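1. Here is the input, now give the coordinates:
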Amino acid sequence: MSGNNYKSICFVAMPYGKKTDLATGTEIDFDKIYELAIKPAIEEEGLEPLRGDEELTGGIIHTTMFARLLLSEYVVADLTLSNPNVFYELGIRHAVKPFTTVPIYAKIHPLPFDVDMVRAIGYNLKTNVLSKGAVLSKEAAENLKSELMKRIQQAINGPQANDSPLFELIPKFPAIKLPYEVTYSFRERVSHDKEFHERLDRAKLKPSNQERCMALLEIQEDLVDLKGIQASILLDLMLSFRSVEAWNEMTDLCEAFPDYLKNNIFVRQQWAFSLNRRNKPGDRDKAVSLLTEVMKEYGPDPETLGILGRIHKDRYREAKEKGSIIALAALDESISTYVEGFNSDPRDYYPGINAITLLIEKGDKEALKKAEQLAPLVSFAVARRGGVSSNNYWDLATVLELNCISSDWVSAVNVLPKVLDKAKESWMLKSTLDNLTILKQARICQGHNIEKLQEIIKEFEKCRCDL
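-> Presented below is the predicted three-dimensional model:
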């Protein structure tokens, strides 16, 4: 396996074959322009060129075209003919990606006013007066290739610079946020993608997390230069490190990502997640900074605030173990962050269940009353996701936690086997185990019988060792 098999895609939106410019009557061979300048520029920068399909009818873009415009790491768009398809594609791209789009055009007439502000590369064509045909000379091809390579280099190596007029002119223009799960199922699969995932799967079957991590590092080394690798490949590798609790390697990988990927909201959330778990000096401050920037750009959401709440929760636990006076402040900060996360979208139960657990941990009259108020809302949220009938680990784990909170041991014992069966990664079990342990300590302080809860905790500990 070589990193050359997983090059980042540079999608090219342009006319095909010989087309006539209606304004000048000039016939242009766009296939020659692609072969002489565009394709070699992209390839020499270590990317994989991909032209658009010709399956376009009635101005409607084929589904795969949307996938390419949304998910391709880079795009080159030739605006020469003011072709409606190309302009439509450029409009979609500019609405979803602030950078990594490079417009080009033949200087046979100015660009239309609507796109005159974009930073486009102009190229010269040599016109035959008799035939009214226009060709790209050898010198012009080299110039276009050189300019394209410079712009692609800038996009790959950063620092990132907005090339979408929407993101440039409108402060805080809201980009479309595609969840990783959507991109995973929606993106176009390449021929080597299956081989890569099979290798990831084999690495994760090693006997221990240390061996799994070493196997994943070998895969990363084979990718060589990460800046020219498909985003989907890099994201899958990042999540594989997460699955084996390789926090140092996951963090280092995120830091090595190209700028366009570092700016991705999902990457920033996971980067902060791994920084908090690694917890070297300065890691948590950096994690908080990453999440704060995400909220400044996109507003509060359950995932971002859930990770931020976890950071404050870990700070609380460490301060409590040391007997530090700041423990209560960290606990209050974690509770308020989780509550804010749940309130930002009450359909997402994750921050809500964590808020309830910590409110019970705090244990005063006001906190317990708030926990009692939140419990039915969180129960409703997880029930909407299928509750005990779900096949998702987090849905089931939340049902279990709610049962333990309400001391419904019959329901807890019934759902426990399904929870453990759906746990595929040890860090997932640890997250639930942490909450159950917090609940156990709180119940001890409040004089409750913890026998049933302790039995459930032991099953989690046993299952985690097996993974």
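2. drop to CA atoms for contacts and neighbour counts, all remaining ones
-> Will do.
3. Would you indicate which residues of the helix or strand where Val382 lies are buried?
-> Using DSSP states H and E, Val382 falls within helix 365-384. Residues Ala367, Leu368, Ala371, Glu372, Leu374, Ala375, Leu377, Val378, Ser379, Ala381, Val382, Ala383 are the ones in helix 365-384 that count as buried (16 or more other CA atoms under 10 Å).
4. Return the member of those residues nearest to Met250.
-> Of all the buried residues of helix 365-384, Met250 sits closest to Val382, with 29.7 Å by CA to CA.
5. pretty sure that closest one is touching Asp395, no?
-> Yes - judged on CA atoms under 8 Å, Val382 makes contact with Asp395 at a distance of 6.1 Å.
6. Quick one: residues contacting the closest residue to Ala397 other than its chain neighbours.
-> Of all residues not flanking Ala397 in the chain, Val419 sits nearest, at 5.8 Å (CA to CA, 6 or more residues apart in numbering). Residues in contact with Val419 (CA atoms under 8 Å, 6 or more residues apart in numbering) are Tyr393, Leu396, Ala397, Leu400.
7. for comparison, sequence B:
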Amino acid sequence: MCTGNYTFVPYMVTPHNKVYCCDSSFMKGLTELMQPNFELLLGPICLPLVDRFVQLLKVAQASSSQYFRESILNDIRKARNLFTGKELAAELARIRQRVDNIEVLTADIVINLLLSYRDIQDYDSIVKLVETLEKLPTFDLASHHHVKFHYAFALNRRNLPGDRAKALDIMIPMVQSEGQVASDMYCLVGRIYKDMFLDSNFTDTESRDHGASW
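-> Presented below is the predicted three-dimensional model:
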């Protein structure tokens, strides 16, 4: 039974000093009938108090996590509506501080962060966010193609040593998969090869040919 923000947990102590939780409507009758061996019959209608506490804590944790996720999403959307440029970057950094060490990063939160960073061309933050996600046991990067796409896109734009090779390592298996592939993914592969060709002062003919084929 709940009253306001409190949950009432009725319980009884058996003659063997075991503590059970059950519905308050049963409490009076059970207390009056309690005998030394009666607790053997309590299983179907009562629950050990510690098990009841575990149930309540799980419900509270789930509700708290859901509220936190919705709060983060609302903050990201509000930031994108109110800020641009450096102001948006600062606001996103503040939001990131709240979630980096908390394993509540659902796909919708991640995508909203990635899109926000893309809007301000903060490609380094995209790369660092995805590489942070890879360290979380609850986040499987391989199952999130949209995240991988934005990761490869950011690597290509950031263009630190090895970034474009890593971007191709991500994208090539995706475009060669047997399933349906979005046209944007083919375009990104072609773009990466084109950028590699341009950066070589037009000497990397292999990248030129690969870019043309995609």
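8. export the contacts of Val419 of structure 1 to a markdown table and tack on neighbour count and distance to Gly228 of structure 1?
-> Formatted as a markdown table, these follow (neighbours: other CA atoms under 10 Å; distance: CA to CA, whole Å):
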| residue | neighbour count | distance to Gly228 of structure 1 |
| --- | --- | --- |
| Tyr393 | 18 | 34 |
| Leu396 | 27 | 39 |
| Ala397 | 26 | 39 |
| Leu400 | 27 | 44 |
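9. Can you get me a residue count around Trp129 of structure 2?
-> For the record, residue 129 of structure 2 is Leu, not Trp. 18 (other CA atoms under 10 Å).
10. quick revisit: per the alignment, the residue nearest to Ala397 of structure 1 pairs with which residue of structure 2?
-> Using TM-score structural alignment, Val419 of structure 1 has no partner in structure 2.
11. Ok, Trp394 of structure 1 next?
-> Checking with TM-score structural alignment, Trp394 of structure 1 has no match.
12. Which elements pack onto the strand or helix carrying Ala330 of structure 1?
-> Counting by DSSP H and E, the element that carries Ala330 of structure 1 is helix 327-344. Applying 3 or more CA pairs under 8 Å, 6 or more residues apart in numbering; DSSP states H and E, one finds that helix 327-344 of structure 1 makes contact with helix 302-321, helix 350-362.
13. again, 10 Å this time
-> helix 302-321, helix 350-362, helix 365-384 (3 or more CA pairs under 10 Å, 6 or more residues apart in numbering; DSSP states H and E).
14. picking up where we left off before, pull the most distant pair out of the contacts of Val419 of structure 1.
-> Tyr393 and Leu400 (10.5 Å).
15. which neighbours do the two share?
-> Listed as contacting both Tyr393 of structure 1 and Leu400 by CA atoms under 10 Å, 6 or more residues apart in numbering are Lys418, Val419.
16. related to what we said a few turns ago, with distance to Arg212 of structure 1 as extra columns, can I get the helices and strands packed on helix 327-344 of structure 1 in JSON lines?
-> Listed next are those as JSON lines, based on distance: least, CA to CA, whole Å:
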{"stretch": "helix 302-321", "distance to Arg212 of structure 1": "25"}
{"stretch": "helix 350-362", "distance to Arg212 of structure 1": "28"}
{"stretch": "helix 365-384", "distance to Arg212 of structure 1": "33"}
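17. So which of those is nearest Gln270 of structure 1?
-> Closest among these, once you apply CA to CA, is helix 302-321, at 8.7 Å.
18. buried ones in the longest helix along structure 2?
-> Looking across structure 2 with DSSP state H, the single longest helix is helix 49-82. Residues of helix 49-82 of structure 2 classed as buried: Leu49, Arg69, Ile72, Leu73, Ile76, Ala79, Arg80 (neighbour count, 16+ other CA under 10 Å).
19. what's the answer for stretch 317-333 of structure 1, then?
-> So for stretch 317-333 of structure 1, counting by 16+ other CA under 10 Å, buried means Arg317, Ala319, Lys320, Ala327, Ala330, Leu331, Asp332, Glu333.
20. Tell me which two of the residues you listed sit farthest apart.
-> It's Lys320 and Glu333 that sit farthest apart of those, by CA to CA, at 14.0 Å.
21. Give the residues shared as contacts by these two.
-> Ala327.
22. What about the equivalent of Glu103 of structure 2 over in structure 1, how many residues nearby?
-> Matched to structure 1 by TM-score structural alignment, Glu103 of structure 2 sits across from Lys227. The local packing of Lys227 of structure 1 (other CA under 10 Å) involves 22 other residues.
23. so Lys227 of structure 1 sits right up against Ile152, yeah?
-> No - with contact defined as CA atoms under 10 Å, Lys227 of structure 1 does not count as touching Ile152 (11.5 Å).
24. now the helix or strand that Ile444 of structure 1 is a member of and helix 350-362, what's the angle there?
-> Element membership for Ile444 of structure 1, per DSSP H and E: helix 426-445. Relative orientation of helix 426-445 of structure 1 and helix 350-362, computed by axes from the mean of the first three to the mean of the last three CA atoms, to 10 degrees: 30 degrees.
25. Any buried residues in helix 426-445 of structure 1, and which?
-> Ser426, Trp427, Met428, Leu429, Thr432, Leu433, Asn435, Leu436, Leu439, Lys440, Ala442, Arg443.
26. again with stretch 222-241 of structure 1
-> 223, 226-238, 240-241.
27. same deal with stretch 278-287 of structure 1?
-> Residues Arg278, Asn279, Asp283, Arg284, Ala287 are the ones in stretch 278-287 of structure 1 that count as buried (16+ other CA under 10 Å).
28. any idea which of those is the one closest to Tyr260 of structure 1?
-> Ala287 (18.5 Å).
29. And the closest one? What does it align with in structure 2?
-> Aligned partner of Ala287 of structure 1 by TM-score structural alignment: Ala167.
30. do Ala329 of structure 1 as well
-> Per TM-score structural alignment, Ala329 of structure 1 is aligned with Glu206.
31. Excluding chain neighbours, what is closest to the match of Ala287 of structure 1?
-> Ala152 (4.4 Å).
32. Identify the residue spatially nearest to Asp75 of structure 2, adjacent ones excluded.
-> The nearest residue in space to Asp75 of structure 2 (CA to CA, 6+ apart) is Ile95, at 7.6 Å.
33. same deal with Ala106 of structure 1?
-> Tyr123 (4.9 Å).
34. What's the local residue count around that neighbour?
-> Tyr123 of structure 1 has 18 nearby residues by other CA under 10 Å.
35. mind checking what it lines up with in structure 2?
-> So Tyr123 of structure 1 corresponds to nothing, using TM-score structural alignment.
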